[in-house]
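Enquirer: what's the 3D shape of this:
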Amino acid sequence: MKRPSLAFYSSSIFFIIWEIFARILNLKFVLPWPTAILKKIWELRGPLFKYHMFATLEIALVSIFLSFALGIFLAVIMDKSKKVEEAIYPIIVTTQTIPIPAIAPIFILWFGYSLWSKVLVAVLIAFFPITINLHDGLKSTKKDYIELFKSMHASEWDIFWKLKVPSIVPYFFSSLKMSIPLVLIGAAIGEWLGATAGLGYFSKRMMTQLDGAGVFAPIVLISVIAVLFVNLISFLEKKFLKWRGN
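Expert: Model prediction:
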């Protein structure tokens, strides 16, 4: 029988301390204890699981697809041209200095409460680590291998597909694990600032009712979804990249 991991023990200790401290503080509308949050999730399971969770997941799935499409495009064109890299790299970095709560209302002004206003917020948050990670992956291709391919009269296309693409597969999985929590956070922020459905919207609605456990319930659900998806990607990574070992 496999023994529980260190992460299990540390998480258990954290939640036990949280439970005790929150009960002593006894300000449930400010800091509800974990068991109260779990009880609230069960009480609100209808709207949370049947409606709001799927609204957030829809935004996250569209956002992660667009983030990777943009990230792959930018990484490839920067790898192909040093001048392009020097031109757009500072712009990519600058996008991360934009305060999301300040720019999100502009997206809502452009697109209203539609899916796309939330997607743009999530993409703005998630595309940066994807771009940088994949760009580093392309740059990590050993120059000796590139020279070997060139000596065999391989075309640029062959070098890219047969050498560089395989070299970025580990970086692709790392980017995926990094981007999943980010798109969920971006989706929740977008919903918090302007939406009619979603876990972020639901948390904001509970806040107006001074329901502390209700505010935390969607947040905990987002965290659980992120952990499950990251663990799934880690499992797939081990299956696809067995050559890397443990």
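
Enquirer: could you use CA atoms for every contact and neighbour count after this?
Expert: OK.

Enquirer: tell me who's in contact with residue 223.
Expert: residue 181 (CA atoms under 8 Å, 6 or more residues apart in numbering).

Enquirer: can you tell me the element it falls in?
Expert: Per DSSP states H and E, residue 223 falls inside helix 212-240.

Enquirer: list the buried residues in that helix.
Expert: Buried residues in helix 212-240, counting neighbours by 16 or more other CA atoms under 10 Å, are found at 212-222, 225-226, 230, 233-234, 237.

Enquirer: around residue 161, how many other residues sit close by?
Expert: 11 (other CA atoms under 10 Å).

Enquirer: now the helix or strand residue 21 falls within, how far from the centre of its chain.
Expert: Element membership for residue 21, per DSSP H and E: helix 6-25. In terms of CA atoms, centre = their mean, to the nearest Å, the centre of helix 6-25 is set 25 Å apart from its chain centre.

Enquirer: skipping its backbone neighbours, what lies nearest residue 115 in space?
Expert: Excluding the flanking residues, the one nearest residue 115 by CA to CA, 6 or more residues apart in numbering is residue 59, at 6.5 Å.

Enquirer: this one as well, want them side by side:
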Amino acid sequence: MARTGKAEWGVRLRRRDVLVPLATAALVLVAWQLVVVFGIVPNFLLPSPTQVVSAIVEDAGLLAQHSASTVVEALLGLVIGVVVGSLVAVAMDRFEGVALALRPLVTVSQTIPTIAIAPLLVLWFGYGLLPKVVLVIISTFFPITVSLYAGLSSVDSDLIDLMRTMGASRWQIFWQAKMPAALDQFFSGLRISATYAIVGAVIAEWLGGFAGLGVYMTRVRKSFSYDRMFAVIVLISVLSLALMGLVDLIQHIAMPWKRAEGNSNHD
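Expert: The predicted structure follows:
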């Protein structure tokens, strides 16, 4: 009976976690619609949610094509950014001199706005795929580097000393002690990078390109089609949430002990 009661309580909590955000989003949309309908904000400045949905439906095919280009740029840049950031973090953890040398450079790399770098990348690499991918890499590698380095550095030194006394190699210490302890922080950084990836690709597309949501937004802005501009904003949010969901799925697969902890909490 006690276990059944805990299970029912867990189901109620999960339902609340879903229903409360959905209800809040619905209230925001209703308020937005009423603000436009009653003329509190002029319709030509702020389209209603129904107009935004209508714009998405009308331009569904075109938006799908541009979204595909943006997703390809974002995924390529994100994957390369994760690889580069992980290698830098591992090197910083392994060699103290590398950490001392690269830590200031990694921090400084994030003080330069991406909107300021994008025009230079277009001038250097043209209007093709490369400048978009490079900008996404610049945008995404920092959260990965910082989070993974912090996770690797946070491993209990007593555990490492114990493994050394038992004859474990550096490779075994890294894979069996450091990486499992650092994965939680790594995936936290990866979620942030996933949101930066789509935004970085769109920013690069604003300044030059042949396809992508940024290119589409630039074109509709010139015709003052605010409903279509809001449609792009909605799509950017949806794509970012989808990438974050993919990260959560990968974390679920990569960290089975977290699943075990969650199951034990529900029992």
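
Enquirer: report the TM-score for the pair.
Expert: The TM-score (TM-score structural alignment, normalised by the length of structure 1) is 0.93; 245 aligned residues with a CA RMSD of 1.7 Å.

Enquirer: mean per-residue distance, the helix holding residue 223 of structure 1 versus structure 2.
Expert: Here the mean offset of helix 212-240 of structure 1 against structure 2 after fitting is 2.0 Å, by mean CA distance after the TM-score superposition for structure 1.

Enquirer: tell me the buried residues in the helix holding residue 21 of structure 1?
Expert: By 16+ other CA under 10 Å, the buried positions in helix 6-25 of structure 1 come out as 18-19, 22.

Enquirer: just these now: which is nearest residue 68 of structure 1?
Expert: Residue 68 of structure 1 has its nearest neighbour among the buried residues of helix 6-25 of structure 1 in residue 18, at 36.8 Å by CA to CA.

Enquirer: that closest one against residue 33, yeah?
Expert: Yes: Residue 18 of structure 1 is within contact range of residue 33, at 6.5 Å (criterion: CA atoms under 8 Å).

Enquirer: between the buried residues of helix 6-25 of structure 1, which is nearest residue 78 of structure 1?
Expert: In terms of CA to CA, no member of those lies closer to residue 78 of structure 1 than residue 18, at 46.3 Å.

Enquirer: which residue in structure 2 aligns with the closest one?
Expert: Here residue 18 of structure 1 is matched to residue 32 in structure 2, going by TM-score structural alignment.

Enquirer: residue 82 of structure 1 -> structure 2?
Expert: In structure 2, residue 82 of structure 1 lines up with residue 96, judged by TM-score structural alignment.

Enquirer: count of neighbours near that match?
Expert: 10.

Enquirer: quick check: it vs residue 153 of structure 2, distance?
Expert: As judged by CA to CA, to the nearest Å, residue 96 of structure 2 and residue 153 of structure 2 stand 11 Å apart.

Enquirer: same check, this time on residue 164 of structure 2
Expert: With distances taken as CA to CA, residue 164 of structure 2 is found 17 Å from residue 153 of structure 2.

Enquirer: which one's more surrounded, those two?
Expert: Using other CA under 10 Å as the criterion, residue 164 of structure 2 and residue 153 rank with residue 153 on top: 18 against 14.

Enquirer: what's the matching residue for that one over in structure 1?
Expert: In structure 1, residue 153 of structure 2 lands on residue 139 (TM-score structural alignment).

Enquirer: which stretches of the stretch 151-267 of structure 2 form helices?
Expert: 157-165, 170-173, 179-206, 213-222, 226-254, 256-266 (DSSP state H, counting those that start in this stretch).

Enquirer: just checking, residue 143 of structure 2 touches residue 193?
Expert: Yes: in this structure residue 143 of structure 2 lies within contact range of residue 193 using CA under 8 Å: 6.2 Å.
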